[in-house]
Structures are given as C-alpha cells and as structure tokens.
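S.K.: Please find the sequence and the predicted model below.
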Amino acid sequence: MDKLTLYIANKNYSSWSFRPWMALTGGGIDFEEVLIPFDYPNGNPNIKAVSPSGHVHLLQHGALKIWESFAIIEYVAELYPDAGLLPKDRAERALARSVSAEMMSSFRVLRNACPMNIRRPKGKIAMPGGVSADISRIQTIWRDLLQKSGGPFLFGAFSGVDAMFAPVVNRFDIYDLVSSADTLAYMNVMKAHPAWRKWEEAARAERWIVPEDEV
C-alpha cells in the first residue's frame, strides 16, 4: 500500500489540521507528516504547490489527494476499518456523519471569536452575541452522544468524531467558556489522550507567532 502523507499547518493555530492528525494518530495509523507553516501576510506558496484548494490540511495517498477533515477521516476509516475511526453500526455511522458535518458547517461565531491557540494563557474575553448559542448546541451534541454511548468518548471509544471536535475542546478550555461538569469531564478525557498530548507538546515548541486576527 502507498504511504499516507498528511500535510498540515502550524500546530498551535491550525484547527483544521488538528482534526485529521488527531484522528490518524489516535487511531494508530501510520503516516508521514509534512508541516507547511502559515507565512502571513502573503501566505505560503508551498501550500498551493501541494493542495488543489490552496489550503492545508491535505492527505495524499499515492496520486490521490483528499482535503477537508471528515473526508480524510472517512477515507482512512475505509482503509483501516479496525482502527475505530467510525462506528461499525450503520445507524451510528450516520449519526457520526451528521454531527461531524454540523461541526464543519456551523459555529462560525465561536470560530471567529475564539481562534484556536494552544499556547494562549487561559482566560475569558469579551464575546459577541451568538457565541452562547454555539456553545449550548455543542454541549447538547456532546451530552446526547455521551449519554447514548456511556462514554468516555462520544461514541464510547475514541473515534474520528472526537477528533472533529478537538479544536472546540481547546477553545472551550483556553477561553474558559464552559462550567458544566459533564462537559469538563469530556474535555479532560480528550486532553489526556496521548494524541492530544503529542500535538500540544509540538505546538508549544513552535516558534511561529501569528496575530489572532489573522488566524
């Protein structure tokens, strides 16, 4: 089988890179990592040389190039069905796709107000209207899935769906956005995962600094 190569951006800032990286790493999938850092204000021309969309993250498998987080996760889940990246039950997979698609397409107020930043000191900031609705909906998704599965992850064991929400865990944590016990318990489980800790360690070691209004 051709090797998998995952192109990512800065680990401190790139929420989109974090998702497939954590899924593959947490699933025990062997892949080569290539980091192409943000280079503001003019962008990094190396990204366009690799990615048809002009953005990273991107997974390359032989001649095939796949972009968008959940497309990468689904593809790798088909290659490695025993890795647990998606539920084996068809109805559960449909639910996993639904919440993952909602994560990709929604919560723009939260994204814009609270950029991912692993190194940011924890603390509250002024929030625009609409953030509370995003927070409430995400907590409802988590609560429903955890109650259904029994936890500790959203579908019981770690899966690609947890990886899809990993940047939200960072946002909730560093901007001190939540206080409910069940939400905090799930966040602690995520932050204790070896893949999370490996990403965080690398992010804290990076030297690039990107202003928050450019992330």
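M.R.: Received the coordinates, thanks.

S.K.: drop to CA atoms for contacts and neighbour counts, all remaining ones
M.R.: Noted.

S.K.: What segments of this structure are strands?
M.R.: 4-8, 32-35, 58-61, 64-67 (DSSP state E).

S.K.: Reformat the ones you listed as JSON lines; add mean neighbour count and distance to residue 119.
M.R.: Formatted as JSON lines, the strands of the chain follow (neighbours: other CA atoms under 10 Å; distance: least, CA to CA, whole Å):
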{"stretch": "strand 4-8", "mean neighbour count": "21", "distance to residue 119": "18"}
{"stretch": "strand 32-35", "mean neighbour count": "14", "distance to residue 119": "18"}
{"stretch": "strand 58-61", "mean neighbour count": "23", "distance to residue 119": "24"}
{"stretch": "strand 64-67", "mean neighbour count": "16", "distance to residue 119": "26"}
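
S.K.: dropping in the other structure now:
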Amino acid sequence: MSLVLVIGNKAYSSWSLRPWLLMAEVGIDFDEILIPLDEADTKERILRHSPSGKVPCLVDGDVAVWDTMSIMEYLADHYSDRAIWPADPVARAIARSVSAEMHSGFPALRKACPMNLRKRFPFLGWGGPAAAAEVARIEQIFADCRSRFAGSGPFLFGAFSAADAMYAPVVTRLDRYGWEVSAATRSYMDAVLALPSLKRWTSDAAAEPWVIAADEVELPAK
C-alpha cells in the first residue's frame, strides 16, 4: 500500500501544503485524499483517517501520523536517502529550529494574511506593527540561514529541504499580500515560487470550487 496524505483545500490549507510539497519535491510517491474544509461533514470525513480530526495526516498502512512536523520526521526516518533535512549536524539543528519556530509562531501574520492562492492584494499595512515585526523576523531567518548554510544553492540550506517546505506558505503570503521585502528575501521567494510542485499545487488551488468565507480577505471599500 502506498503512502496516503490527507489534506484540505489547496487554496487555503497552509498546513496541508507543507508535507505535500516536501514529498513531491524530494520524490516520495504518495496518493492524496482531499477533504474540503468548513463543510458539514468535514470533521466526520477527516476522522476516518486522522485521530485529531485535523489535516494533514499521513497514512502508511495501519499507521496514521498527524501534525506537519511529525509527518516530516516520520518521512526523514523512513526515507533517509531523500535529504529531507540537511546532512550537516549543525545545519540540521538550525533547520529544525527555524521549522519549529514557524510551526508555533507568527500569529499576527497568519491572522492578517490567511493563505489564499486565488487572490493578490496591494500592501495595506496588514496586521499592523505586530505582523511587521514577524515579517522582519522571517527575513532575518532567511538571511541568517542562507548566509551560513546555503552556499551557492537557492534555498535556506542550499538544496531544498523540509525547512523550505515549512516556510513555503509564508512565501506565498508575502508575495500575494504585497509585502515589501529585501532583494535577498525576494530572490529566495522567487526560488520557492518557481518550484514545479508548488506551481502544480497553485494551479490545482485556482481550479477548486470551494470558498471559505473566513479566509477571504477583502479590500476595504473606497
């Protein structure tokens, strides 16, 4: 039986995107089950696969692994040849640290700029000073990782890794909500946005019929 990744809407589900992108980019074969979020039967359908009632969930035979970071660690354990984390121990520790920071942090940016891969906005001061401080920290993370570990590669640790998958939804937020970022940040963002798998996910998102009102930020009336 192949691996199955249970995910939510591709337009909105940032947590689903992370393991999906990682698996697609490092060449791990899997099937996907997409369960639309915010529907009357969403929780019931997810619970058939995920004991938490949330997505994403990786199903490997009779094993279910939920939570994005846990899925990535499971994949690293079972696909050690796929360079899911950097090989160097120091780089690997930093990659896990910045991934964990993303996992638990940046609430103001998440709230002000929910992932929506069907819209683009001009910058409108999203989230005020709190979100601006979080974006500054994200840029600092990008600059630090790339200066210390990237070498000539385009990603945070040179080659694509789980850390880039963790930050991919934030890259889409910065891009689609018009955040002004440094040239170095923009270069990294462009590398992530050019990933074939992210392009495929975004194309799928654009074709989805479902709309989640809570994630549909609208421009203020003039």
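M.R.: Perfect, I can see it now. These figures come from a predicted structure and were not determined experimentally.

S.K.: Just put the strands of the first structure in JSON lines and tack on distance to residue 104 of the first structure.
M.R.: Output for those, formatted as JSON lines (distance: least, CA to CA, whole Å):
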{"stretch": "strand 4-8", "distance to residue 104 of the first structure": "17"}
{"stretch": "strand 32-35", "distance to residue 104 of the first structure": "22"}
{"stretch": "strand 58-61", "distance to residue 104 of the first structure": "15"}
{"stretch": "strand 64-67", "distance to residue 104 of the first structure": "13"}
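
S.K.: Ok, which of those strands comes nearest residue 116 of the first structure?
M.R.: In terms of CA to CA, the element of the strands of the first structure nearest to residue 116 of the first structure is strand 4-8, at 14.6 Å.

S.K.: what does the closest one contact?
M.R.: Outside strand 4-8 of the first structure, the residues that touch it by CA atoms under 8 Å, 6 or more residues apart in numbering are 14, 17, 21, 30-37, 56-62.

S.K.: Pull the contacting residues for the residue nearest to residue 179 of the second structure when sequence neighbours are not counted.
M.R.: Once flanking residues are discounted, residue 179 of the second structure sits nearest to residue 123: 5.7 Å by CA to CA, 6 or more residues apart in numbering. By CA under 8 Å, 6+ apart, the contact list for residue 123 of the second structure reads 177-180.

S.K.: repeat that for 7 Å
M.R.: Listed by CA atoms under 7 Å, 6 or more residues apart in numbering, the contact set of residue 123 of the second structure reads 177-179.

S.K.: looking at these, which has the most residues close by?
M.R.: Using other CA atoms under 10 Å as the neighbour test, those are led by residue 177, with 21 neighbours.

S.K.: Can you verify my assumption that residue 160 of the first structure contacts residue 93?
M.R.: No. Using CA atoms under 7 Å, residue 160 of the first structure makes no contact with residue 93, being 10.7 Å away.

S.K.: higher neighbour count, the two?
M.R.: When residue 160 of the first structure and residue 93 are compared for neighbours, residue 160 comes out ahead with 33 against 15, by other CA under 10 Å.

S.K.: Show me what the more buried one lines up with in the second structure.
M.R.: In the second structure, residue 160 of the first structure lines up with residue 162, judged by TM-score structural alignment.

S.K.: Leaving out chain neighbours, which residue sits closest to its match?
M.R.: Nearest non-adjacent residue to residue 162 of the second structure (CA to CA, 6+ apart): residue 84, at 5.5 Å.

S.K.: Can you give me the distance of the match of residue 160 of the first structure to residue 44 of the second structure?
M.R.: Distance of residue 162 of the second structure to residue 44 of the second structure, given as CA to CA, to the nearest Å: 30 Å.

S.K.: repeat for residue 114 of the second structure
M.R.: 24 Å.

S.K.: So these two - more neighbours on which side?
M.R.: Legend: neighbour count by other CA under 10 Å for residue 114 of the second structure and residue 44, higher for residue 114 (20 against 12).

S.K.: which one is the more buried one nearest to, not counting chain neighbours?
M.R.: residue 215 (5.8 Å).

S.K.: does that neighbour really touch residue 111, like I thought?
M.R.: No. Assessed by CA under 7 Å, residue 215 of the second structure is found out of contact with residue 111, at 9.2 Å.

S.K.: out of these two, which sits in the busier spot?
M.R.: residue 215 (16 against 13).

S.K.: Can you list the neighbours in contact with stretch 29-36 of the first structure?
M.R.: Residues contacting stretch 29-36 of the first structure (CA under 7 Å, 6+ apart): 3-10, 47.

S.K.: Tell me the buried residues in the top helix by length along the first structure?
M.R.: The longest helix of the first structure (DSSP state H) is helix 131-149. With burial defined by 16 or more other CA atoms under 10 Å, the residues of helix 131-149 of the first structure counted as buried are 131, 134-135, 138-139, 142-143, 145-146.

S.K.: before we move on, what about stretch 169-186 of the second structure?
M.R.: Neighbour-count burial for stretch 169-186 of the second structure flags 169-179, 185-186 (criterion: 16+ other CA under 10 Å).

S.K.: now the residues you listed in JSON lines, with distance to residue 69 of the second structure?
M.R.: Shown next, in JSON lines, are these (distance: CA to CA, whole Å):
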{"residue": "169", "distance to residue 69 of the second structure": "14"}
{"residue": "170", "distance to residue 69 of the second structure": "16"}
{"residue": "171", "distance to residue 69 of the second structure": "18"}
{"residue": "172", "distance to residue 69 of the second structure": "19"}
{"residue": "173", "distance to residue 69 of the second structure": "20"}
{"residue": "174", "distance to residue 69 of the second structure": "22"}
{"residue": "175", "distance to residue 69 of the second structure": "24"}
{"residue": "176", "distance to residue 69 of the second structure": "25"}
{"residue": "177", "distance to residue 69 of the second structure": "26"}
{"residue": "178", "distance to residue 69 of the second structure": "28"}
{"residue": "179", "distance to residue 69 of the second structure": "27"}
{"residue": "185", "distance to residue 69 of the second structure": "24"}
{"residue": "186", "distance to residue 69 of the second structure": "26"}
